[in-house]
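> 3D, please:
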Amino acid sequence: MAQTWFENGYVAFDTETTGVQEKTDRIISASLLYYNAAHVLVRRRTWLINPGIEVPAAATAVNGLSTAYVHDMGMVARDGIAEILAALAQCVRYRMPIVAFNGSFDMTVLLHEGRRHCLALGDDFADIFGGNMRLIDGLTMHRKAHLKWRGRRNLGALCQVYGVELGAAAHNATADARAAAELSVKLTAESPELFEVDALSLHMAQQGWYAAQMEDLQAYLRVSRGDVSIQCPPGWPVRY
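Sure, this is the predicted structure:
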């Protein structure tokens, strides 16, 4: 059997944030799920973080996490971000694939959180963002396998298409991480000629796919919206 990215196990990662601005919004919850090669969940870690700022009502409406709740129950932001960095760095050191959906968003937010809390000089930060990560991103995979997809391509919509249970738990970090893992496994089974490779090879392939996808999206949006200034940044797995 061909080598697959999940043959030695993997982790699934997701965050919930105060918004969608990668450089300025804050992580308020995160989940890291550990799976063995048989796709059995063997361990989980979760974080609830007090970002030290107000959680916008729009974010609360999406993820259910209010300012009062995260301020009362959440960890000090610097401590929480440091723990997340340490956990992910350990995965990177053991060459464990990190599975996510639109993972470049989570990783970019985490990078800027690390910088914000003066953690960027530590070994954990360097190990994650120094080029050794193996990210498996279900969104990038689906875009590659289905170039002319008609319909929504968010996690909830694709879970319905592929029979992945998510339901009312959407925008909960643990539920989203679990769904991202299951979706990526199903995409691999659907298109083994693209995705049934080792984790490093798939990670490197996704870098090229993502750059091409953003170039195509940028061209489409510039024409459809009549605005030649529209930019779709190509950075993957992190936009620095």
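
> C-alpha from now on. contacts and neighbour counts both.
Will do.

> so Tyr210 touches Val238, yeah?
No: using Cα atoms under 8 Å, Tyr210 is not in contact with Val238, being 11.3 Å away.

> so those two - more neighbours on which side?
Using other Cα atoms under 10 Å, the more surrounded residue of Tyr210 and Val238 is Tyr210, with 21 against 17.

> for that one, which non-adjacent residue is closest in space?
Spatially, and ignoring its direct neighbours in sequence, Tyr210 is nearest to Thr140 (6.3 Å; Cα to Cα, 6 or more residues apart in numbering).

> relative to Trp236, how far out is the one you found?
Noted for Thr140: a distance of 10 Å to Trp236, by Cα to Cα, to the nearest Å.

> list the contacts for the residue positioned nearest the centre of the chain?
Nearest to the geometric centre of the chain sits Gly103, at 2.3 Å (Cα atoms, centre = their mean). Residues near Gly103 by Cα atoms under 8 Å, 6 or more residues apart in numbering: Asp14, Leu135, Ile136, Asp137, Pro237.

> in a markdown table, list those along with neighbour count, distance to Ser66 and secondary structure.
As requested, the contacts of Gly103 are exported to a markdown table (neighbours: other Cα atoms under 10 Å; distance: Cα to Cα, whole Å; DSSP: H, G, I helix; E, B strand; the rest coil):
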| residue | neighbour count | distance to Ser66 | secondary structure |
| --- | --- | --- | --- |
| Asp14 | 30 | 18 | strand |
| Leu135 | 28 | 30 | strand |
| Ile136 | 31 | 30 | strand |
| Asp137 | 25 | 28 | strand |
| Pro237 | 25 | 29 | coil |
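
> with distance to Arg150 as new columns, can those be given to me in CSV?
Rendered in CSV, the data for those read as follows (distance: Cα to Cα, whole Å):
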residue, distance to Arg150
Asp14, 26
Leu135, 26
Ile136, 23
Asp137, 20
Pro237, 25
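
> please give me the structure for this one as well, since I'd like to look at both together:
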Amino acid sequence: MSWHLGRMAAFDLETTSKHAHEARIVTGTVIGLGGGQATEPRAWLADPGVEIPDEAAKIHGITTEEARAKGRPAAEVVGEIASHLFGSIASGTPVVGHNVAYDFTVLDRECRRHDVVPLVDRFEGTDVIRPVLDSMVLDKQVDPFRRRVSETQGPRVLKTCAQTYGLAWDDEAAHGCEYDALVSARVVYRIGQLAHMDREEWPEQIRRVRRPGFQALRDLDLAALHAAQVTWAAEQAAGLQAHFRKTDPEAVVDGSWPLRPWEATS
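I've put the predicted structure just below:
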């Protein structure tokens, strides 16, 4: 079976900060979907134990007051999300998300903050979370020269990816973790479809892509595709860092994937 046709676990978090090492989880979701089985959504709302900045609340819609009134203790939520993801991965189901290095790093730091066994430490004989499919890494690999849509909409945000692959997008629903997780899974599925099509079958918008890389993903198994993303994420980060250093010689872009190592910040 082609890698995009199997079961997936779509994962996303909404948090208090864009900085993964300091962010606290506000909402989270893991949605089992695909593979010819019923969709199984699981969602959490946490009281993060800190004030939710207005900037973050404007994105995901959860205020400090709502989180305190309706959210469960952060340690419980963090532990349940980690356990749910572990169960999916242990069964061979790939975790799917958009820019998963952020979400996995937030979860890892939250586990350590609340004395919960980190996800990465739950796998015997390895310190790697796998298999993982990242819609942002895959998208940049197959369509590397896409430009910004506008001053406010970058080329790799989830909205742009959805629009590129002909998927519906709802601005009001966006940035809710369930919606974003589902869209990231749909983007990954669509990339997989295109990888297994002949080029002549591609939609016109995809045929216009400059130096498309879809067919390099054809016939890979999940293990090979995960390993390839490790390399691609590092290469993409190096390219972005080189770009930033044109104006900031000290700029650093971490290419670790799918998790920023704890040792680097401890």
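
> which one of the contacts of Gly103 of structure 1 sits closest to Leu200 of structure 1?
Of all those, Leu200 of structure 1 sits closest to Leu135, with 8.4 Å by Cα to Cα.

> can you tell me which residue in structure 2 aligns to that closest one?
Alignment note: Leu135 of structure 1 maps to Val132 in structure 2; criterion TM-score structural alignment.

> pretty sure its match sits against Ala228.
No: the criterion here is Cα under 8 Å, and Val132 of structure 2 misses it with Ala228 at 10.9 Å.

> name the residues contacting each of the two.
Counting by Cα under 8 Å, 6+ apart, nothing touches both Val132 of structure 2 and Ala228.

> and the gap between the residue lying closest to Asp127 of structure 2 once chain neighbours are set aside and Ile129 of structure 2?
When the adjacent residues along the chain are set aside, Asp127 of structure 2 lies closest to Val120, with 5.7 Å between them (Cα to Cα, 6+ apart). According to Cα to Cα, Val120 of structure 2 stands 6 Å off from Ile129 of structure 2.

> neighbour-wise, which of those two wins?
Ile129 (22 against 18).

> from Asp121 of structure 2, how far off is the more buried one?
Distance, Ile129 of structure 2 to Asp121 of structure 2, by Cα to Cα: 9 Å.

> next one: Gln205 of structure 2
Distance, Gln205 of structure 2 to Asp121 of structure 2, by Cα to Cα: 43 Å.

> what's the mean deviation for the longest helix belonging to structure 2 versus structure 1?
In terms of residue count, the longest helix belonging to structure 2 (DSSP state H) is helix 222-244. Comparison of helix 222-244 of structure 2 with structure 1 after fitting gives an average deviation of 0.7 Å (mean Cα distance after the TM-score superposition for structure 1).

> that helix corresponds to what range in structure 1?
Counting by TM-score structural alignment, helix 222-244 of structure 2 sits on residues 199-221 of structure 1.

> and the contacts of the matching stretch?
Against stretch 199-221 of structure 1 from outside (Cα under 8 Å, 6+ apart): 4-6, 97, 134-137, 140-141, 143-144, 195, 227, 230-237.

> apply 7 Å and report the result again.
By Cα atoms under 7 Å, 6 or more residues apart in numbering, the residues outside stretch 199-221 of structure 1 that reach it are 5, 97, 134-136, 140, 144, 195, 230-234, 236.

> element containing the aligned residue in structure 1 for Leu45 of structure 2, please.
Under the alignment (TM-score structural alignment), Leu45 of structure 2 maps onto Leu48 of structure 1. Taking DSSP states H and E as the definition, one finds Leu48 of structure 1 inside strand 41-50.

> Gln205 and Asp121 of structure 2: which has the busier surroundings?
More crowded of Gln205 of structure 2 and Asp121, by other Cα under 10 Å: Asp121, with 13 against 10.

> just the buried residues of the match of helix 222-244 of structure 2, please?
Of the residues in stretch 199-221 of structure 1, those with enough neighbours to count as buried (16 or more other Cα atoms under 10 Å) are 199-200, 202-203, 206-207, 209-211, 213-214, 218, 221.

> in structure 1, what stretch matches stretch 9-23 of structure 2?
Residues 11-25 of structure 1 are where stretch 9-23 of structure 2 lands when matched by TM-score structural alignment.

> check which residues of that stretch are buried.
Applying a neighbour-count criterion of 16+ other Cα under 10 Å, one finds Val11, Ala12, Phe13, Asp14, Thr15, Glu16, Thr17, Thr18, Gly19, Glu22, Lys23, Asp25 buried in stretch 11-25 of structure 1.
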